[in-house]
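Participant: my questions concern the predicted model and sequence given below.
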Amino acid sequence: MPVPQGQPVAKTKQETLDWLQSISGDLATITLQQLDELLPWYRTMPAARRSTIGLVAQAGITSFVAWYKDPKSQPWVAADVFGTAPRELLRSISLQETLQLIRVVVQVVEDRVVQEDESLREAVLLYSREIAFSAADVYARAAEARGLWDARLEALVVDSILSGEHEEELPSRIAALGWRARGAVAAVIGTAAEPIDQDGLRRVARKHSVDALIGVHGNRLIVVLGRIDESKTEGQPSFQKIATALDPFFGAGGVVIGPEVGSVAQAHRSAKAALAGFAAIKSWPKPPRHIAADDLLAERALGGDMLAKSTLLDIIYRPLASNSPELLETLAHYLETGRSLESTARELFVHPNTVRYRLKRISEIIGWDATGPREAFVLQVAMVLGSMSEIEARKRR
């Protein structure tokens, strides 16, 4: 039957396919022109990046032709569009910019193709949906891969801090994680809560102007905190207060706060002290919820922590020994007699008021009050360590 005059002749699918293949080059040229006219960010990109984006756009047009040829045999042919894009392209343009790119490509195809063949409108719409979902999938997988990589890198950084190894590599590794802290650093260790809300922990840390590195070792939660703004030291909350704010993210038991250090390069000192304190706090029947690692110096020293031993010698024994032998002797007798003024006075052949004066003088020099039960225990351990160190020193002479 002859076709009525004035009506367009319907093309077969093969004829339409041949026609699409013949104009694909023109479509790619027009697409590049439209990208340059409509997308300011595309115009400002380096030539190499524009060339790569042009390849992606051209791949999109070629992929549409292949998809139109047989949609069922290649339902995910749209995903091949981004196969030509190098990984760095995903870091140079955002998902929003990628969708703008797709919109321009689809608009060019629709304007050129649908005008010639209205039957292709549905095919263009279906393909544009596939290509948009494909772009979202590419960026989602890239984000997921980056998240997994960041988690592994963060675990590696925390391990390095705990072990004290690779200290010179820490700044570069931490920079890759987006670490913004430039001020003082302290480590906080406690039992991990289940489940661990790391995102919530980071939000609370940011509210207190600190950045956080998080590591989970067995049932232990290790958090390395660093002050973001080192220029504002006054008015900022202490690490003890920040640890209290992070309390809901820790499980049962004590939370130990390591000593404050100057930078993340020295974070292993704070972490090692906190780790030793976390092991020592188990010796307390009813430990406090939050406690500084330096408040556990005696327990840490008894547990074999060399840092705690040297600290006790430096802040207690050596200052007294270098100041006055009488003060050291008075403290030793006072502790040995069970903190009795009268017994100490008889041992030293002095008046009890003299013992009181010397104890006050000791407190002024080292900042520890021997009349309190807890501090007396710490002083007792320091005195034993001091005596042992003197014996070892005499043997080496």
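Facilitator: Cool, got the structure. Numbers count the residues shown, from 1 in each chain.
Participant: please make it C-alpha for all contacts and neighbour counts, starting now.
Facilitator: Fine.
Participant: and the strands in the chain?
Facilitator: Using DSSP state E, the strands of the chain run over 185-191, 210-217, 220-227, 255-257, 290-292.
Participant: residues contacting Gln100?
Facilitator: Each residue near Gln100 by C-alpha atoms under 8 Å, 6 or more residues apart in numbering is listed here: Leu39.
Participant: deepest-packed of the strands of the chain, please.
Facilitator: Most buried of the strands of the chain, by mean neighbour count (mean count of other C-alpha atoms under 10 Å): strand 255-257, with a mean of 31.
Participant: that one packs against which elements?
Facilitator: In terms of contacts (3 or more C-alpha pairs under 8 Å, 6 or more residues apart in numbering; DSSP states H and E), strand 255-257 is packed against strand 185-191, helix 239-245, helix 267-280, strand 290-292.
Participant: same list (those) but as JSON lines, adding distance to Ala298.
Facilitator: What follows is those, written out as JSON lines (distance: least, C-alpha to C-alpha, whole Å):
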{"stretch": "strand 185-191", "distance to Ala298": "19"}
{"stretch": "helix 239-245", "distance to Ala298": "20"}
{"stretch": "helix 267-280", "distance to Ala298": "9"}
{"stretch": "strand 290-292", "distance to Ala298": "13"}
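Participant: which among these is found nearest to Val204?
Facilitator: helix 239-245 (7.4 Å; C-alpha to C-alpha).
Participant: which positions within the closest one qualify as buried?
Facilitator: 239-240, 242-243 (16 or more other C-alpha atoms under 10 Å).
Participant: just the helices in the stretch 51-200 of the chain please.
Facilitator: Secondary structure of the stretch 51-200 of the chain by DSSP state H, counting those that start in this stretch: the helices cover 87-92, 95-109, 115-116, 121-163, 170-176, 198-207.
Participant: for the shortest one, what is the distance to the chain centroid?
Facilitator: Counting by C-alpha atoms, centre = their mean, to the nearest Å, helix 115-116 is centred 55 Å from the centre of its parent chain.
Participant: so for the chain, the centremost residue is which one?
Facilitator: The centroid of the chain falls nearest to Leu213 when counting by C-alpha atoms, centre = their mean (3.5 Å).
Participant: tell me who's in contact with that residue.
Facilitator: Here Leu213 is in contact with 154, 158, 223-225 (C-alpha under 8 Å, 6+ apart).
Participant: 7 Å instead?
Facilitator: 154, 223-225 (C-alpha atoms under 7 Å, 6 or more residues apart in numbering).
Participant: tell me the spacing between it and Leu156.
Facilitator: Applying C-alpha to C-alpha, to the nearest Å, the value for Leu213 to Leu156 is 11 Å.
Participant: among the strands of the chain, which is nearest Arg112?
Facilitator: Using C-alpha to C-alpha, the nearest of those to Arg112 is strand 210-217, at 52.8 Å.
Participant: want to compare, so here's the second one:
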Amino acid sequence: MTDDAAAGTPAPVPGRSATRVPPDERPVSDALLKRITRYSGTLSTEAVRALEVELPFFAELSADQRAEIQLIIQSAVRDFVTWMRNPDAQHTDTIAGFKLLPKGLGQGLTLQQTVQLVRSTLEYFELVMPRISHNERQRGLMIAAVLKFGRELGFTAASVYAAAAENRGAWDTRMEAMIVDAVVRGDRHADLTSGASALNWDPTTSATVIVGTPHPDLGIAAVPAVHNAAVAAGRHALAVVQGARLVVILSGELDSVLSVPAALLESFAPDEPVVVGHTVGSLGDAPGSAAEALSG
């Protein structure tokens, strides 16, 4: 006879668990997760209504943008359920939705606005989700899960916008190189104005072409150095390194090389000549300025 039997404690029945988990200690049930999935549409609609009250800029969005955001929220609810079952699961639907937002990083939402959307939506879910749970422990688990999931979504949004910014940066670089190359070639038929406008170049401003050798310590990094120097001087600049040559198109009038902002000249090799073409009335006439600068 065992000690348990002697003590009057029944022996465990083979094939059954020796102990049962009390109801209050059970994790969030599948039934609750299914209920959340089933009501994802209603939850997203109510969340959008809350956003309209919470965020002033939300009312200024187009109907299409608000519809996209509602779909993203609905996807996030489904992803939340998937994540609750498997914390290692990827937020595939939500990531795909976030990619709809930073269209050109100008036509869509800014990263700051997206962060505000995520924060306000999660604050709403913090209030609503626990109300459909079964007990206090599940409510606590649900609140903790929403907070952790929100952090994951925050990183997801930041990653998507970072990738969009990188893509836009690469596009800007290619467009800038194409515009400067067309000016150097003397291509007056190229659509310089529209491409430059996408790079924030004012089509009504005058332009001057400057040619020289890039500073040996900078190489292709001379291009962003030119941009920074131009902005500091209250101007705009388009620049490209073509082999051993740095070509800059600077907005505004220049009388001579002495009129070039000193910080911009630092992007050129100090022991090599820097030639300034004559100022023209617009970017479309810049090939004439380039021809003069290239002729030395």
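Facilitator: Received, thanks. Quantities reported herein were computed from a predicted structural model and do not represent experimental measurements.
Participant: quick revisit: counterpart of the residue nearest to the centre of structure 1 over in structure 2?
Facilitator: Leu213 of structure 1 maps onto Leu238 in structure 2, with residues paired by TM-score structural alignment.
Participant: same deal with Val56 of structure 1?
Facilitator: Aligned partner of Val56 of structure 1 by TM-score structural alignment: Ile72.
Participant: excluding sequence neighbours, find me the nearest residue to its match.
Facilitator: With sequence-adjacent residues excluded and distances taken as C-alpha to C-alpha, 6 or more residues apart in numbering, Ile72 of structure 2 is closest to Gly97, at 5.2 Å.
Participant: that neighbour contacts Ile73, doesn't it?
Facilitator: No: the pair Gly97 of structure 2 and Ile73 does not pass the contact test of C-alpha atoms under 7 Å, sitting 8.8 Å apart.
Participant: so between the two, which is more surrounded?
Facilitator: Ile73 (27 against 21; other C-alpha atoms under 10 Å).
Participant: so what's the nearest residue to that one once chain neighbours are set aside up against?
Facilitator: Take Ile73 of structure 2 and drop its neighbours on the chain: the residue closest to it by C-alpha to C-alpha, 6+ apart is Ser44, 5.5 Å away. Residues in contact with Ser44 of structure 2 (C-alpha under 7 Å, 6+ apart) are 70, 73-74.
Participant: from Ile53 of structure 1, how far out is the aligned partner of Ser44 of structure 2 in structure 1?
Facilitator: Matched by TM-score structural alignment, Ser44 of structure 2 corresponds to Ala28 in structure 1. Relative to Ile53 of structure 1, Ala28 of structure 1 is positioned 11 Å away (C-alpha to C-alpha).
Participant: if we can go back for a sec, any chance of a markdown table for the contacts of Leu213 of structure 1, columns distance to Ser134 of structure 1?
Facilitator: Below are the contacts of Leu213 of structure 1 laid out as a markdown table (distance: C-alpha to C-alpha, whole Å):
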| residue | distance to Ser134 of structure 1 |
| --- | --- |
| Glu154 | 30 |
| Val223 | 38 |
| Val224 | 39 |
| Leu225 | 39 |
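Participant: still contacting in structure 2, which of the residues you listed?
Facilitator: Counting by both residues aligned by TM-score structural alignment, their matches' C-alpha atoms under 7 Å, the contacts of Leu213 of structure 1 that remain in contact in structure 2 are 154, 223-225.
Participant: if I look at the closest residue to Leu264 of structure 2 other than its chain neighbours, how far off is Val209 of structure 2?
Facilitator: In space, and not counting its chain neighbours, Leu264 of structure 2 is closest to Ala229: 5.0 Å by C-alpha to C-alpha, 6+ apart. To Val209 of structure 2, Ala229 of structure 2 is 15 Å away according to C-alpha to C-alpha.
Participant: likewise for Leu283 of structure 2?
Facilitator: 10 Å.
Participant: Thr156 of structure 2 maps to what in structure 1?
Facilitator: With TM-score structural alignment as the criterion, Thr156 of structure 2 pairs with Ser134.
Participant: distance of the closest residue to that match other than its chain neighbours from Gln58 of structure 1?
Facilitator: Closest residue in space to Ser134 of structure 1, ignoring its immediate chain neighbours: Ala79 at 5.3 Å, by C-alpha to C-alpha, 6+ apart. Distance check for Ala79 of structure 1 against Gln58 of structure 1: by C-alpha to C-alpha, it reads 14 Å.
Participant: neighbour count: those two, which is higher?
Facilitator: The neighbour count for Ala79 of structure 1 versus Gln58, taken as other C-alpha under 10 Å, is higher for Gln58 (21 against 18).
Participant: quick one: residues contacting that one.
Facilitator: Taking C-alpha under 7 Å, 6+ apart as the test, what Gln58 of structure 1 contacts is Ala28.
Participant: from Val106 of structure 1, how far out is it?
Facilitator: 11 Å.
Participant: repeat that for Val188 of structure 1.
Facilitator: Counting by C-alpha to C-alpha - Val188 of structure 1 and Val106 of structure 1 are separated by 53 Å.
Participant: just Ile214 of structure 1 next, same as before
Facilitator: Taking C-alpha to C-alpha, one finds Ile214 of structure 1 at 44 Å from Val106 of structure 1.
Participant: next one: Gln21 of structure 1
Facilitator: 16 Å.
Participant: mean distance, stretch 112-119 of structure 2 to its aligned residues in structure 1?
Facilitator: On superposition with structure 1, the mean distance recorded for stretch 112-119 of structure 2 (mean C-alpha distance after the TM-score superposition for structure 1) is 0.9 Å.
Participant: sorry, slip of the keys, the one I care about is stretch 155-169 of structure 2.
Facilitator: Relative to structure 1, stretch 155-169 of structure 2 is 0.8 Å off (mean C-alpha distance after the TM-score superposition for structure 1).
Participant: so which bits of that stretch are buried?
Facilitator: 156-158, 160-161, 164.
Participant: and which of those is nearest to Ala225 of structure 2?
Facilitator: Ala164 (22.9 Å).
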